[in-house]
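My questions are about this predicted structure, shown below with the sequence.
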Amino acid sequence: MAGRVPGIVDAHVNFFDPRRPPWGLPRIGRVPTPILRALPDPLVRLATRIADEQSLSGVAGPGLLSARYQMREYVRDTAGLASVAGVPVAAVLPVDAQWRRRVSINEAPEAIAEDMRTLRELSYGAPSPALGGLIVPGDERVAGLGVRTVLDDEESLIRGVRLRWGRHPDPLVRDWSTEPDALDSPIFRKAFARLAERGLIFESLCYSHELAQLAELAAEFPETTIVVEHMGLPVGVFGPIGSSTGATAAARADILSLWRERMAMLAARPNVLVKISGIASQLLGYGDEKAGNIGGQRILADMIGPLVLHVVDRFGPERVIFGSNAPLDSHNATIGVTVGALLDVLGPRGDYLLAHLFAENAQRVYRIPPAATEG
């Protein structure tokens, strides 16, 4: 991509630190923050594992959720990316780091504000990537999605609101929301109607069987830009996950068929874009759950190719956005392997698609200033 774009825009990075709220566990495990920060790393990891509210099966590889991941670690993980893609990462968009725990309604406004303050303070800019904007965590239980206090900042870097509303019938696949049919609640609809007025996008984390609800929402609010994370998460499409999802070839074929149908429904809505992210997520059912090894770039490209090509063929080159999902997929694939696999799959489609996927669409949708991606 050298000469086509100055650098990659990574539109989905997870930064967190188990020693520091709101990322860590003080309110869950009732461990005072100063004590937590003073603990040696092995005890911090043990404490965070004990304090997790839900099973994290399929979310990340062993140990990833209890280890610090901030800009230093991200720069380390992307150090060799220029040799793979021809350009480095120029800008990142951190997503909210509240996936570890679900705060109470009373906690939500302050927790969200603290999350945003902490993400703003990371070391952006040369030699690290620039900050392209922030995606705020939403909460369907709170009027205004719980983000009013930070959205009122006139100089805000906030580009959108992210709602993790997915619920899965498999009891061992994580439910991201306690509310069934969260998109249909009057509180959510009232708050959602204001997003377009503020020039904000809506980022959706749900599972593939729920995408029809998202298509209905897109039709009802055609002026609001919606970004579907992780290609709509067809859980178990490549192999068993949870208690029984994707356990047979017939089950996997059904998952793929339904996902293809629902993505086609979404593609008919011009206000919907798709993040080609999470392509090495364990939720898709890669390999053995304990080993987590899917075999490198060639195998990743072979497996993910049909899904990525279906998305690109349906949505076109101007409605797809790249996200690494770092570091949650690193147990299965490094960022370099992820980007390399996508280049293997999509390289034959030409520079126009690659430039839009890896940079130009994110620059447009998230309103990233040109200076942020030109170094």
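It's in. Computed from a predicted model, the values in this text were never measured in an experiment.

going forward, measure contacts and count neighbours with C-alpha atoms only.
Noted.

so what's Arg194 up against?
By CA atoms under 8 Å, 6 or more residues apart in numbering, no residues touch Arg194.

host element of it?
For Arg194, there is no host helix or strand (DSSP states H and E).

again with Ala79
Per DSSP H and E, there is no helix or strand for Ala79.

how far away is it from Ala85?
12 Å (CA to CA, to the nearest Å).

The two - which one has more neighbours?
Ala85 (17 against 14; other CA atoms under 10 Å).

gap between the more buried one and Trp99?
30 Å.

What of Gln363?
Counting by CA to CA - Gln363 and Trp99 are separated by 25 Å.

and the two? which has more neighbours close in?
Gln363 (20 against 15).

and the host helix or strand of that one, how far out from the chain's middle?
Assigned by DSSP H and E, Gln363 belongs to helix 361-365. In terms of CA atoms, centre = their mean, to the nearest Å, the centre of helix 361-365 is found 16 Å from the chain centre.

Same check on stretch 302-319?
17 Å.

Residues contacting that stretch, please?
Contacts for stretch 302-319 (CA under 8 Å, 6+ apart): 231, 238, 260, 263-264, 267, 272-274, 276, 279, 320, 342, 345-346, 352-353, 356-357, 361.

Please identify the buried residues of that stretch?
Of all the residues in stretch 302-319, those buried under the rule 16 or more other CA atoms under 10 Å are 303-305, 307-309, 311-312, 314-315, 317-319.

Run a quick neighbour tally on Ala326.
Neighbours of Ala326 using other CA under 10 Å come to 23.

can you pull out the helices in the stretch 251-375 of the chain?
297-315, 335-346, 351-355, 361-365, 370-373 (DSSP state H, counting those that start in this stretch).

okay, pairing it with this:
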Amino acid sequence: MSGINRRAALGTLGLGFAASALPFPARAAETSGEDPALEPELEIVDPHFHLRDFSDPEAPGERYLAQDFTDDIARSGHRITGSVFIECGIMYDTPGKDAERSLGETRYVGEIAEAHSATGLAAGIVAKVDLTRPEGLETLLARHEEAAKGHLRGVRNSIATAPFPPLSGIRNDPKLLQDAALREGVTLLGRKGLVFESWLFHPQMDELVALAKACPDTTIVLEHLGCPLGLGPYAGKLDTTFAEWRPAMARLAQCPNVVAKIGGLGPFMGQMATPETTSVSLARDWKPWIETAIELFGPQRCMFESNWPANRPASTYGQIWNAFKLVTRGLSQSERAALFSSTARSIYRI
């Protein structure tokens, strides 16, 4: 994120903007009870979660620690055998050079991964590294690899921006993926066996298409199905969003080096949990998006994600996995294994 203090902007959702700018509270899902886990024996690798340990006790936003995530997993009843931490710009070194401060977050999570190696917590780490700084980039990546204690699996640089409330406070550079220096950095990631990820909104998906074509030897991960929007001018118009989103997904699926994370659905679509929210209602709402992604990419290039705790306004942790299980009951055992665990294990070398 550029142009603002990320720690102040992340807020309680951990998605890169102040929670006060959003039309829902951070703990909305607590109005719904946890549904019993369906098929609790099914192995799951969760490839997208965040931690929030603010060093400043006065910092805005809710803390979410490794023990909180462990407790949520246990409460859900689902069999989570591994997980991947995705950078969120919080546990940075202070002071330090701007390009190096994110080492603090990588080091923080690397120590957690080492301590929890038996459970696979944070078995993979996707760090924040400024890929537009070619001078010294390889050395900086090596320092992140050391800080991650062998768990570094990729880098995220995001472009999510929108010109309308409540998203207009997000100030990522929308042209970042076009930067020649960044593309050199993404190419370097591929040579080092690391993936590239970017958080973006569905009107920006063609930026990722262009990047994937320019860097064909690097695995690129589309987060949250391109974050289809149901806020601002898209509020109450998910049919319009779907009509824009599906062709963009089809273009992206033509790039063989792109893998899709299925999840993060709900908050940006304008969906908020109520006492009536259940796994069944979520499966019904998410089914068209999930089935379209699987149809276009195939199970071997898709992986389910929780985006936890950022998705807490829309559901409980367990309801997310129940919904995914409900939608995919008609698929084969091998297809479901890919979606729930083996694709993530392959992409993140877990």
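That came through fine. Owing to the predicted nature of the structure, the values given are computational and were not obtained by experimental measurement.

counterpart of Ala260 of the second structure in the first structure?
Ala260 of the second structure maps onto Val274 in the first structure when the alignment is built from TM-score structural alignment.

Which stretches in the second structure count as strands?
Assigned by DSSP state E, the strands in the second structure fall at 43-49, 79-86, 124-127, 152-156, 195-198, 220-222, 258-262, 302-304.

related to what we said a few turns ago, equivalent range in the second structure for the helix holding Gln363 of the first structure?
Using TM-score structural alignment, helix 361-365 of the first structure pairs with 343-347 in the second structure.

That stretch against the first structure, how far on average?
For stretch 343-347 of the second structure, the mean deviation from the first structure after alignment is 0.9 Å (mean CA distance after the TM-score superposition for the first structure).

Show residues contacting that stretch.
By CA under 8 Å, 6+ apart, stretch 343-347 of the second structure touches Val45, Asp46, Pro47, Val195, Pro299, Gln300, Arg301, Cys302, Met303, Ala338, Ile350.

Mind doing that once more with 7 Å?
Val45, Pro47, Gln300, Arg301, Cys302, Met303 (CA atoms under 7 Å, 6 or more residues apart in numbering).

Nearest residue to the last one in space, please, no chain neighbours.
What it means is Met303 of the second structure. Excluding the flanking residues, the one nearest Met303 of the second structure by CA to CA, 6 or more residues apart in numbering is Leu339, at 4.5 Å.

thought the one you found was touching Glu305?
No: the criterion here is CA atoms under 7 Å, and Leu339 of the second structure misses it with Glu305 at 9.4 Å.

Mind putting the helices of the stretch 251-375 of the first structure into JSON lines with distance to Val75 of the first structure?
Shown next, in JSON lines, are those (distance: least, CA to CA, whole Å):
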{"stretch": "helix 297-315", "distance to Val75 of the first structure": "20"}
{"stretch": "helix 335-346", "distance to Val75 of the first structure": "11"}
{"stretch": "helix 351-355", "distance to Val75 of the first structure": "22"}
{"stretch": "helix 361-365", "distance to Val75 of the first structure": "20"}
{"stretch": "helix 370-373", "distance to Val75 of the first structure": "16"}
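
Out of these, the one nearest Ala193 of the first structure is which?
helix 361-365 (18.4 Å; CA to CA).

buried stuff in that closest one?
Buried residues in helix 361-365 of the first structure (16+ other CA under 10 Å): Asn361, Ala362, Gln363, Val365.

before we move on, what about stretch 147-159 of the second structure?
Ala147, Ala148, Lys149, His151, Leu152, Arg153, Gly154, Val155, Arg156, Asn157, Ser158, Ile159.

Over in the second structure, find the residue span stretch 179-186 of the first structure aligns onto.
Against the second structure, stretch 179-186 of the first structure falls on residues 173-180 (TM-score structural alignment).

Now render the buried residues of stretch 302-319 of the first structure as CSV, adding distance to Trp176 of the first structure.
CSV is the format used below for these (distance: CA to CA, whole Å):
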residue, distance to Trp176 of the first structure
Met303, 26
Ile304, 24
Gly305, 27
Leu307, 23
Val308, 24
Leu309, 28
Val311, 24
Val312, 27
Arg314, 27
Phe315, 26
Pro317, 30
Glu318, 29
Arg319, 25
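
ok, now how distant is Ile112 of the first structure from Leu172 of the first structure?
27 Å.

of these two, who's got more company?
Higher neighbour count among Ile112 of the first structure and Leu172: Ile112, with 25 against 17, using other CA under 10 Å.
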